[in-house]
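> Mind folding the following:
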Amino acid sequence: MKNTIKKLVMATVVAFVTFSFTDGEKKEIKIENSKVVWKGYKVTGSHEGTIAIKSGFLTFDNEALTGGEFVIDMTSINTTDMEGEYKGKLDGHLKSDDFFSVAKHPTSKLVFTKVIASGKNAYNVTGDLTIKGKTHPVTFTMSIYGNKATASIKVDRTKYGIEYKSASFFDSLKDKAIYDEFDLVSDLQF
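Alright, predicted model coming up:
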């Protein structure tokens, strides 16, 4: 009888430990069918473009989102609302040390740290966003429909050492100021 109880307790402990460390189902992002659009704002207007996902996945447990991780290819920053010489200049400037220092930091990363269901297909997500080697938490809503996901993240660039033409750091910019926050809007397929 003692041996039976010991075996039952051991089986329960092994099952508990096994289930505690199960990561769920990892679904890789189909990067060729996914898109991330950035939009930056200044006093006199805005600019937008795309940036490529290098790799990424979402983790699910019984169809419920539980985690995720993305690596962004910062060398792929591309302006889509301009053409020609000015597009080339802006793309180059965004890749320079004034902004994302792409030569030193070719990738950025987002790692989900907390996911809470907020509706049938919606989740409130907290994650650690790393840009230029600096990591700060961000929060956003993600919607999942079948094998597609959408999310919009507002990022304060100054937290990552990107202070170029920020009115938070320079007083005399007037209409030359660039707002601190920019948007990342993602349409993902997995």
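
> okay, CA-based contacts and neighbour counts for the rest of this
Fine.

> what's the residue nearest to the spatial centre of the chain in contact with, if anything?
Central residue of the chain (CA atoms, centre = their mean): Leu110, 4.3 Å from the mean position. By CA atoms under 8 Å, 6 or more residues apart in numbering, Leu110 lies in contact with Glu69, Phe70, Val71, Gly127, Asp128, Leu129, Thr130.

> If we ignore the residues flanking it in sequence, what's nearest it?
Leu129 (4.5 Å; CA to CA, 6 or more residues apart in numbering).

> Surely the one you found and Val111 touch.
Yes. Taking contacts as CA atoms under 8 Å, Leu129 lies within contact range of Val111: 6.6 Å.

> Give the buried residues for the host helix or strand of Phe60.
Assigned by DSSP states H and E, Phe60 belongs to strand 45-61. By 16 or more other CA atoms under 10 Å, the buried positions in strand 45-61 come out as Glu48, Gly49, Thr50, Ile51, Ala52, Ile53, Lys54, Gly56, Phe57, Leu58, Thr59, Phe60.

> Relative to Lys95, which of the residues you listed is nearest.
Nearest to Lys95 among the buried residues of strand 45-61, counting by CA to CA, is Ile51 at 11.6 Å.

> To compare against the first, here's the next sequence to fold:
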Amino acid sequence: MKSKLINSAVIMLVVLTTVAFTNSKKEVNTSESTIKWTGEKVTGSHEGTIQLESAYLLMEDDKVTGGEFVMDMSTITVTDLSGDSKEKLEGHLKSDDFFGTSDHPKAKLVITSAASKGNGKYGIVGDLTIKEQTHPLTFDLIMNGDTATTQVTIDRTKYDVRYGSGSFVDNLGDKTIYDNFDLDITLKF
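Next up, the predicted model:
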């Protein structure tokens, strides 16, 4: 009986040690990673950046299983304009018309599942929270060495960002801003 108890304890220790070494948290180097956004309107588009505050991927046997990303929305910048036009648009994006960064300074993505599609490509399902509104989001993530990349399209109206949306305001004409905006994300580890 004593030997069965010792054997069971040894087996349990080996299993726990194996699990501890195969599961890991891969921290993202936020200062070397980039989030570029593009928003379009009837008469053109604008683009800029948002900084990551913190981010990590959960890994099991070198495969993505989860993760969490926090974006500092107060860092939203416009890169296709300069001077007063740049400052005016950045202020408007930070206002309650758009992201309301004084009340909602962070946006967060939590990966709820990841499925390998082969060759470093993963189908990702997650929950994205912007302005305290959370909705599911799906996208592909490509892992390549110490870099991960993705392109994500987000419907801003789901997150109570409805300014200039033709889906909610009539007769906007050429002042209509399209509901979707795109993020081009490069993560460095």
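
> about what we covered before: elements contacting the strand holding Phe60 of structure 1?
Helices and strands touching strand 45-61 of structure 1, as assessed by 3 or more CA pairs under 8 Å, 6 or more residues apart in numbering; DSSP states H and E, comprise strand 25-28, strand 35-42, strand 64-79.

> tilt between that strand and strand 64-79?
Here the directions of strand 45-61 of structure 1 and strand 64-79 differ by 150 degrees (axes from the mean of the first three to the mean of the last three CA atoms, to 10 degrees).

> Correct me if wrong, but His92 of structure 2 is in a helix.
Yes. Under DSSP: H, G, I helix; E, B strand; the rest coil, His92 of structure 2 falls within a helix.

> So it sits against Phe98, correct?
Yes. The criterion here is CA under 8 Å, and His92 of structure 2 meets it with Phe98 at 7.0 Å.

> quick one: which of these two has more around it?
Using other CA atoms under 10 Å as the criterion, His92 of structure 2 and Phe98 rank with Phe98 on top: 19 against 14.

> Just to be sure, the more buried one is in a strand?
No. Phe98 of structure 2 is assigned coil when assessed by three-state DSSP, not a strand.

> Run through the residues that contact it.
So Phe98 of structure 2 contacts His92, Val161, Arg162, Tyr163 (CA under 8 Å, 6+ apart).

> Just the buried subset of these, please.
Neighbour counting by 16+ other CA under 10 Å classes Val161, Arg162, Tyr163 among the contacts of Phe98 of structure 2 as buried.

> Could you dump the residues you listed into JSON lines with secondary structure added?
Shown next, in JSON lines, are these (three-state DSSP):
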{"residue": "Val161", "secondary structure": "coil"}
{"residue": "Arg162", "secondary structure": "coil"}
{"residue": "Tyr163", "secondary structure": "coil"}
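
> Contact partners for Pro106 of structure 1?
Neighbouring residues of Pro106 of structure 1 by CA under 8 Å, 6+ apart: Asp73, Met74, Thr75.

> Find the residue closest to Ala55 of structure 2 in space, skipping its chain neighbours.
That would be Phe69: by CA to CA, 6+ apart, it lies 4.3 Å from Ala55 of structure 2.

> From the chain's centre, how far out is whichever strand or helix holds Ser85 of structure 2? Work that out for me.
According to DSSP H and E, Ser85 of structure 2 maps onto helix 83-94. Taking CA atoms, centre = their mean, to the nearest Å, the mean C-alpha location of helix 83-94 of structure 2 is offset from the chain mean by 23 Å.

> now the angle between strand 44-60 and it, please.
50 degrees.

> how close does helix 83-94 of structure 2 sit to structure 1?
When structure 1 is overlaid, helix 83-94 of structure 2 sits 0.4 Å from its aligned residues on average, using mean CA distance after the TM-score superposition for structure 1.
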